[in-house]
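>>> Model the following, please.
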Amino acid sequence: MKLRIDKIIILLLTLSLFGSLLSGCVSNDVKSETPLTKSNYLLGTQINITLYDNQKDEIIDEAFQRISEIEAKMSINSENPSEITKLNEASGIQEVKLSEDTFYVLEKGKYYSQLSNGEFDITIGPVVKLWNIGTPNAAIPDEAILSEKLDLVDYNKLSLNKDKYTAKLELSGMIVDLGGIAKGYAADEVYTILKNRGVNHAIINLGGNIMALGTNVNKQPWKIGIQDPYYPRNDYLGIVEVVDKAVVTSGIYERYFEKDGVRYHHILDPQTGFPADNGLAGVSIITDKSIDADGLSTSVFLLGLDKGMDLIENLDNTEAIFVTTNKEIYLTSGIKGNFILVNKEYKLMN
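Sure, this is the predicted structure:
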């Protein structure tokens, strides 16, 4: 499943935490000095799950199995047709029966499409395929063809029937793209598995889509680095402290190509079909559920600073960090005491 991998946040363990792990001076519920980490490649990205207590291989294996199930249902690139593949192939023809997993993710995707007034639109697939950003075939599309594909982008023409768990794309050629939300759902499912298996301290990292379970082993907030949108992955501009939260970023830095000195990133505006150009370089969302952070990060990026700030300030238990193209940082009211700026190239504005 080729999902957007722009949502990059670097996990930072403080020196004090690292020292405590080495020395064995950890809280009583931690059974081992060294955390257990296992990796896998699923959902089109590198996944790392790290347990700091109740360290059992079978717990992580169960989590990976759950992610594999989600991938099989929602992938559009696997050998065996997924539910989403069947939905796209049936566009303009008939409704398709879905599992509860896939229906829920589509329902969430349509919700955020509505919440953002179409700035985030899960039916943007035809335009995404036209640009091919992130592949060797990336190119600026022909204007006439782009206009035709834009006519197929309309989340209102995705019909969902919860009584029957069916969906239908009303126009032939419509394509659902779950790249802005499916990883978030998978992270939430892993979180649930770990909690049910008695894990109290863990980090779930789906290609930079971070879910922090509980606190660190010293019972202090996790410290998560926020990606600098003008530098390669693993360069961070600031640190946010979180407990039991998802942290997800959308930005201009991960997938792009350059043509005649212009950079074209992959966050496409459903209104124009071109990469969004609204003065934002990155948006990080901090909230309880990863699927919500995933949907909101793209939605808010496309809405821009002012509308995006207004939206987040009116949502419960949700905060945001906005990074502009002129290297200014704006914070929503609830995160100001938990963010530390470390890169002095940036200016904290509020």
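
>>> When you work out contacts or count neighbours from here on, use the C-alpha atoms and nothing else.
Will do.

>>> What is the neighbour count of the closest residue to T50 other than its chain neighbours?
Among residues not flanking T50 along the chain, T37 sits closest, at 4.2 Å (C-alpha to C-alpha, 6 or more residues apart in numbering). A count of nearby residues for T37, using other C-alpha atoms under 10 Å, gives 16.

>>> One more, so I can put them side by side:
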Amino acid sequence: MPKTCSEAGAPLTRLQLHGPAMGTRWSVGCDAPAGMDHKALHAALQAAVAQVDAQMSPYKPDSDLLRLNRAPAGAWIDLPTEMLQVLARALEVCRLSGGAFEPAVGALVDAWGFGAARDAPDAQAIHAARAAHAAPRPPTHQALELDLPAGRARKHAPLQLDLCGIAKGYAVDRMCDMLQRHGVRHALAALDGELRALGPQADGAPWAVALESPLEGRRSAQGVIELQDLAVATSGDYRRFVRVGQTRLAHSMDGRRGAPVNNGVASVTVLAPNCMDADAWATALLVAGPGEGLALAQRLGLEALWLLRRGGALVQLGLGRFGGA
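Below you'll find the predicted structure:
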């Protein structure tokens, strides 16, 4: 039976909603007005996530992302407003991070077995993808031109884009937009390792979120963080990976090396006002590594927690609210 409480005399009901999305599942816990149409809210949340997937999936042949990837350099391509917003932020984080966050790694992702093309590394494909990625061209934030007022984009060089490092965070933000449109002021929305809180819980308590321990094969909590009007995202090497001999290669791609991340960082967790930023910066800091990533986060004032693999143990390094780590 749903939990009930009240706000300014109006009864609220605790709802737990969830559904499939983007190869995983979304979930929402919220304190909603008792008379709300729960089915309509669920349908709206499912539609919001499905729209992001339809536009930005590297697995759906008819997605807007793959349509842009297939387009020849120099051709303007009409794109949805939502995707242009994500592309704009992806290019900005790419620029600010010096390429640690790199949206133009689609060919590398496929070649190393993490995309739609194959499920294991292919030496020939890796060589071709590395050569194409290393070919002289402007930086990605210059090689992809966005015309936001006209709703279009064009490539000035061959690019195969992949938005998996930012799209799930954006999908969480879209869920939060939908919750607010339905009058929900107290909610926790989640999609995989990306979460965002709207306000506190109705009783005034913050939302408690477990930070996952980067242990292979099982899930346990490394700690707990309390969220209120705040988003959190984690990127790590422990959920999706391939093994090459005795080496475990994480799914996050370092475009500067043309290879998966392999820098001793088990995970990076980032706090931000919105989940799109938290998602993108968690990816960027994971790729950048503990040295460059720490300097980058300090320069930009990011709040982040690194879990580093050191001699069979985990070492914590934190900034901002994670500074006591």
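
>>> Can you give me the TM-score here?
After superposition, the two chains reach a TM-score of 0.87 (TM-score structural alignment, normalised by the length of structure 2), with 312 aligned residues with a C-alpha RMSD of 2.4 Å.

>>> ok, and what's touching the helix or strand where the residue nearest to T50 of structure 1 lies?
Using DSSP states H and E, T37 of structure 1 sits within strand 36-42. Applying C-alpha atoms under 8 Å, 6 or more residues apart in numbering, the external contacts of strand 36-42 of structure 1 come out as 1, 46-52, 55-56, 60, 64, 67-68, 71.

>>> which one of these sits closest to T287 of structure 1?
Looking at the contacts of strand 36-42 of structure 1 and their distance to T287 of structure 1, the nearest is I49, at 19.4 Å (C-alpha to C-alpha).

>>> I'd assumed L195 was in contact with N274 of structure 2.
No. Taking contacts as C-alpha atoms under 8 Å, N274 of structure 2 lies outside contact range of L195: 9.2 Å.

>>> Which parts of structure 2 are helices?
Ranges of helices within structure 2 are 38-56, 64-70, 81-96, 106-111, 123-134, 140-143, 167-181, 275-300, based on DSSP state H.

>>> Just say which of those helices is most tucked in.
helix 106-111 (a mean of 25; mean count of other C-alpha atoms under 10 Å).

>>> Which part of structure 1 matches it?
Counting by TM-score structural alignment, helix 106-111 of structure 2 falls onto residues 125-130 of structure 1.

>>> That stretch vs structure 2, average distance?
Once fitted to structure 2, stretch 125-130 of structure 1 is off its aligned match by 0.6 Å on average (mean C-alpha distance after the TM-score superposition for structure 1).

>>> And for that stretch, what's in contact with it?
So stretch 125-130 of structure 1 is contacted by 141, 146, 149-150, 152-153, 173-177, 266, 268, 273 (C-alpha under 8 Å, 6+ apart).

>>> repeat that for 10 Å
88, 137-142, 145-153, 173-179, 266-270, 272-274 (C-alpha atoms under 10 Å, 6 or more residues apart in numbering).

>>> Give me the distance between it and the centre of its chain.
19 Å (C-alpha atoms, centre = their mean, to the nearest Å).

>>> sorry, back to before: what does the residue nearest to T50 of structure 1 align to in structure 2?
So T37 of structure 1 corresponds to Q16, using TM-score structural alignment.

>>> likewise N205 of structure 1?
Per TM-score structural alignment, N205 of structure 1 is aligned with A190.

>>> Also A63 of structure 1?
With TM-score structural alignment as the criterion, A63 of structure 1 lines up with L45 in structure 2.

>>> Find the nearest non-adjacent residue to its match, please.
Computed as C-alpha to C-alpha, 6+ apart, the closest residue to L45 of structure 2 that is not its neighbour in sequence is M175, at 5.6 Å.

>>> how about the one you found, what's its partner in structure 1?
By TM-score structural alignment, M175 of structure 2 lines up with V190.

>>> wait, what's in contact with that match?
Here V190 of structure 1 is in contact with I49, I59, I60, E62, A63, F64, Q65, R66, I67, N196, I204, M211 (criterion: C-alpha under 10 Å, 6+ apart).

>>> Have a look at N274 and L195 of structure 2 and say which one is more surrounded.
The residue with more neighbours, out of N274 of structure 2 and L195, is L195; 29 against 21, by other C-alpha under 10 Å.

>>> Let me see the contact set for the counterpart of P273 of structure 2 in structure 1.
Under the alignment (TM-score structural alignment), P273 of structure 2 pairs with D288 of structure 1. Going by C-alpha under 10 Å, 6+ apart, D288 of structure 1 touches D188, M211, A212, V243, D244, K245, A246, V247, D316, N317, T318.

>>> How about the contacts made by the first one?
For D188 of structure 1, the residues meeting the contact criterion (C-alpha under 10 Å, 6+ apart) are L194, I204, M211, A246, D288, K289, S290, I291, D292.

>>> Kindly recompute the last result at 7 Å.
K289, S290, I291 (C-alpha atoms under 7 Å, 6 or more residues apart in numbering).

>>> same deal with the fifth one?
Listed by C-alpha under 7 Å, 6+ apart, the contact partners of D244 of structure 1 are A212, L213, G214, T215, D288.

>>> Most neighbours out of those residues, which is it?
Counting neighbours by other C-alpha under 10 Å, A212 comes out on top of the contacts of D244 of structure 1 with 26 neighbours.

>>> Unless I'm misreading it, that residue sits right up against V248, doesn't it?
No. Contact criterion C-alpha atoms under 7 Å: A212 of structure 1 and V248 do not qualify, at 11.1 Å.

>>> neighbours of the closest residue to S68 of structure 1 other than its chain neighbours, just the number please.
Closest residue to S68 of structure 1 apart from its sequence neighbours, by C-alpha to C-alpha, 6+ apart: L42 at 6.8 Å. For L42 of structure 1, the neighbour count with other C-alpha under 10 Å is 18.
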